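[1] just coords:
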């Protein structure tokens, strides 16, 4: 006969609770990953995410950059989206406003939200937005057109960033996606 000592019931219960807690924690982290990543990008400018500024720059430098504007629409959204100009020259620290024209070319109302980024990605932490149409959903009736603006400046701290010394052009890119309650919908989702 073999001598077997069954595990005490308390030990089995504790092991099961630990396994359950680890599984719940992993599930929670999976759900939190995207919002935490978005928060990280918003705070640091990582991945070309423009920063949100609370006020204009305190100084304007002589350095001039070309800012290009890229406007896109997801294939499942029947909107036309164009900037008033394809590019502008701007002094570092100077507040600028650029207007976009947005038109619903479909035959039904549509709600959409713009995602955005900056290229080169390293410039994201220096691209400061004061106001932007991209902060909320926009709903347009069939055939309706609206104008919307982005107000921004390039942070004078760019002059102290050695990685930005050879950057002369920055592209601000937007893409409109169908959305509902502030969340963009999957490309295959119906409106």
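    In hand now; what should we look at? Just so you know, these numbers come straight off a predicted model, no measurement behind them.
[2] Every contact and neighbour count from this point should use C-alpha atoms.
    Noted.
[3] How far does the strand of greatest length in the chain sit from its chain's centre?
    Assignment by DSSP state E gives strand 169-180 as the longest strand of the chain. The chain centroid and the centroid of strand 169-180 are separated by 8 Å, computed with Cα atoms, centre = their mean, to the nearest Å.
[4] next up, a second structure to put side by side with the first:
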């Protein structure tokens, strides 16, 4: 009879272990998106530019073309474009480029911009000092907003054999409808019309 309490304790330990694993996996599933986003922002992985507070780099006599791509999800009803399609920038040089976004619809709309850098491997060296990305914007019908992106390309790019010979980098932004500060793929017209 002493075997029954022993088996019961083993079964309880097994049940608690399984429950702990399930709870841990659910927690990891919820944490995976913000952790992945943080990882990408810190390392430049998957074309995510690094965000910096200041530029302490030396300017190097090597020029790279930076192209600007501007996209809008069609359901948002905005027109979005950079002031220039391309600039030439020396490595380490701080550059400011302006984008203009206009609400072409007849209703107020709220959007949020996401971004990436191509080629992916160059994102580690594309450092943003100021950006309008991930900032929710509400535009009234016909309203236009001008926003700046301030960036530099880290000269350490020249030490990376995978990207040291690239001649151009593309910074691509996409505006999505926004709900509660998060981009959404589609917003119904009733949701869009109630945005203040």
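    Alright, I've got the coordinates. Keep in mind the model is a prediction, meaning the values are calculated, not measured.
[5] still on that earlier bit, enumerate the positions of the longest strand of the first structure that are buried.
    169-179 (16 or more other Cα atoms under 10 Å).
[6] Which of those sits closest to residue 27 of the first structure?
    The shortest approach to residue 27 of the first structure among those belongs to residue 179, at 25.5 Å (Cα to Cα).
[7] What separation is there between that closest one and residue 130 of the first structure?
    23 Å (Cα to Cα, to the nearest Å).
[8] How about residue 24 of the first structure?
    Look at residue 24 of the first structure and residue 130 of the first structure: by Cα to Cα, they are 39 Å apart.
[9] what's the mean gap between the longest strand of the first structure and the aligned bit of the second structure?
    Its matched residues in the second structure lie on average 0.6 Å from strand 169-180 of the first structure after superposition (mean Cα distance after the TM-score superposition for the first structure).
[10] name the helices or strands packed onto the next helix or strand after that strand?
    Counting by DSSP states H and E, the element after strand 169-180 of the first structure in chain order, helix or strand, is strand 183-184. Applying 3 or more Cα pairs under 8 Å, 6 or more residues apart in numbering; DSSP states H and E, we find strand 183-184 of the first structure packed against strand 110-119.
[11] Mean per-residue distance, the strand it packs on versus the second structure.
    Compared with the second structure after fitting, strand 110-119 of the first structure deviates on average by 0.7 Å (mean Cα distance after the TM-score superposition for the first structure).
[12] hey, where'd the strands end up in the first structure?
    Listed in chain order, the strands found in the first structure under DSSP E are 51-52, 64-73, 79-83, 87-91, 96-104, 110-119, 127-132, 138-140, 145-154, 169-180, 183-184.
[13] List the buried residues for the second one?
    So the one you mean is strand 64-73 of the first structure. Buried-residue list, strand 64-73 of the first structure, by 16+ other Cα under 10 Å: 65, 67-73.
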